[in-house]
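No sequence on hand, only this structure:
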């Protein structure tokens, strides 16, 4: 097994959802972009690094019909399936490192809450941005969040790259435009503050 996958499987096998620093029962900051942009319920959506995030629950409740969740950890995916029960069959599940992902289709919305900032070297970052450019259809959206410059230096034992809004915008400017960025303060289940940069771009 890929070392990165092994690391994340261990995390998910050892901790409950409420013990994860990123846990939120409702991903309000992400849902804000879906509502603001009036994304239609038939839009094809991929949640990159979705793991056992609660976002998919809310998207299904809102009536979205074409949701894909990708995560490097099969343990995370299995936990999400168990939580959703019969609703899990409405979701396309993909176990893959995002850098190895070879999409077979285009998506209207690419959502990534805190996966991208684990990519540190320029080659990995270029691979990711190229993949997003190829995967998001014309007129589609890229919704992405990372730790901000004031955020932590590590997450789950791994180093991260922190981004200001202008740097995140510049990184994806090769094919994503009309940036809208907001600062978001996330509080971990134990009350620690984690400042995030949240951006939404159009593929034009």
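Everything's here; your move. In this text the structure is predicted, and so the values were computed from the model without any measurement.

switch to C-alpha atoms for all contacts and neighbour counts from now on
Will do.

can you give me the helices in this protein?
Assigned by DSSP state H, the chain shows helices spanning 3-14, 28-36, 55-61, 74-84, 122-135, 165-171.

OK, contacts around residue 13?
residue 75 (Cα atoms under 8 Å, 6 or more residues apart in numbering).

can you give me the strands in this structure?
Along the chain, counting by DSSP state E, strands occupy 44-48, 66-71, 91-95, 107-113, 136-147, 154-155, 158-159, 176-187, 193-203.

Can you add mean neighbour count and give those back as JSON lines?
Output for the strands of the chain, formatted as JSON lines (neighbours: other Cα atoms under 10 Å):
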{"stretch": "strand 44-48", "mean neighbour count": "24"}
{"stretch": "strand 66-71", "mean neighbour count": "21"}
{"stretch": "strand 91-95", "mean neighbour count": "18"}
{"stretch": "strand 107-113", "mean neighbour count": "23"}
{"stretch": "strand 136-147", "mean neighbour count": "23"}
{"stretch": "strand 154-155", "mean neighbour count": "15"}
{"stretch": "strand 158-159", "mean neighbour count": "12"}
{"stretch": "strand 176-187", "mean neighbour count": "17"}
{"stretch": "strand 193-203", "mean neighbour count": "22"}
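
A further structure is provided below for comparison with the first:
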């Protein structure tokens, strides 16, 4: 089954956020990488597959501007309902992240993907994703990934996933990107099940 807006709308409308399999009480592991990015305040951050993550509020608290993308309008509406921020701080984008992004969305300083890329399993969709990343991420800026590792579960949310190694992530990025650091992390989901992830921080150098 291909990831679709209908599938994700049903998931986000049918469960409390804290019951979702990818729910995090905080974004500690993401910030282990983010803390290596200088001057987060006033930078623009793109969150593909933002969902309803608490990372959104934590980035706003750091002074970042956001582009919040999700294939699910239900997820974005949940976020809109809980946020109290100026509209000029957030761009809202409801679309499949493998499809071309409108020029109305600004270029960004940081791209943070937590558990989105691995839901793209068709080669054309994966290439479309990386084309978007390269078209929107400024030179000198950073990309962070957190994806199911090669030892991770083969499915999530009822969908087959494409599991990654840091080597494959590096190969799929162009030579314009340099790996800064990476680590493995086993996330324990709300059901108590272990989910092995690979985390990576890249800098775009050219």
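Cool, the structure landed. This is a predicted model, so every value here is computed, not measured.

Report the TM-score for the pair.
The TM-score (TM-score structural alignment, normalised by the length of structure 1) is 0.92; 201 aligned residues with a Cα RMSD of 1.7 Å.

would JSON lines of the strands of structure 1 with distance to residue 124 of structure 1 be doable?
Output for the strands of structure 1, formatted as JSON lines (distance: least, Cα to Cα, whole Å):
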{"stretch": "strand 44-48", "distance to residue 124 of structure 1": "15"}
{"stretch": "strand 66-71", "distance to residue 124 of structure 1": "17"}
{"stretch": "strand 91-95", "distance to residue 124 of structure 1": "18"}
{"stretch": "strand 107-113", "distance to residue 124 of structure 1": "15"}
{"stretch": "strand 136-147", "distance to residue 124 of structure 1": "15"}
{"stretch": "strand 154-155", "distance to residue 124 of structure 1": "18"}
{"stretch": "strand 158-159", "distance to residue 124 of structure 1": "14"}
{"stretch": "strand 176-187", "distance to residue 124 of structure 1": "18"}
{"stretch": "strand 193-203", "distance to residue 124 of structure 1": "20"}
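
right, and those strands - which one's nearest residue 166 of structure 1?
strand 176-187 (8.8 Å; Cα to Cα).

Which strands or helices does that closest one pack on?
Strand 176-187 of structure 1 makes packing contacts with helix 165-171, strand 193-203 when contacts are defined by 3 or more Cα pairs under 8 Å, 6 or more residues apart in numbering; DSSP states H and E.

Just put the helices of structure 1 in TSV and tack on distance to residue 101 of structure 1.
Shown next, in TSV, are those (distance: least, Cα to Cα, whole Å):
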stretch	distance to residue 101 of structure 1
helix 3-14	13
helix 28-36	23
helix 55-61	20
helix 74-84	14
helix 122-135	8
helix 165-171	20
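
quick one: which of the ones you listed is nearest residue 183 of structure 1?
The minimum distance between residue 183 of structure 1 and the helices of structure 1 falls on helix 165-171, with 8.4 Å, by Cα to Cα.

ok, residues contacting the closest one?
Under Cα under 8 Å, 6+ apart, the answer for helix 165-171 of structure 1 is 129, 148, 179, 181-182, 197-199.

returning to what we had before: redo the helices and strands packed on strand 176-187 of structure 1 as a markdown table? Include distance to residue 75 of structure 1.
Listed next are these as a markdown table, based on distance: least, Cα to Cα, whole Å:
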| stretch | distance to residue 75 of structure 1 |
| --- | --- |
| helix 165-171 | 30 |
| strand 193-203 | 25 |
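
wait, which of the ones you listed is closest to residue 20 of structure 1?
strand 193-203 (12.8 Å).
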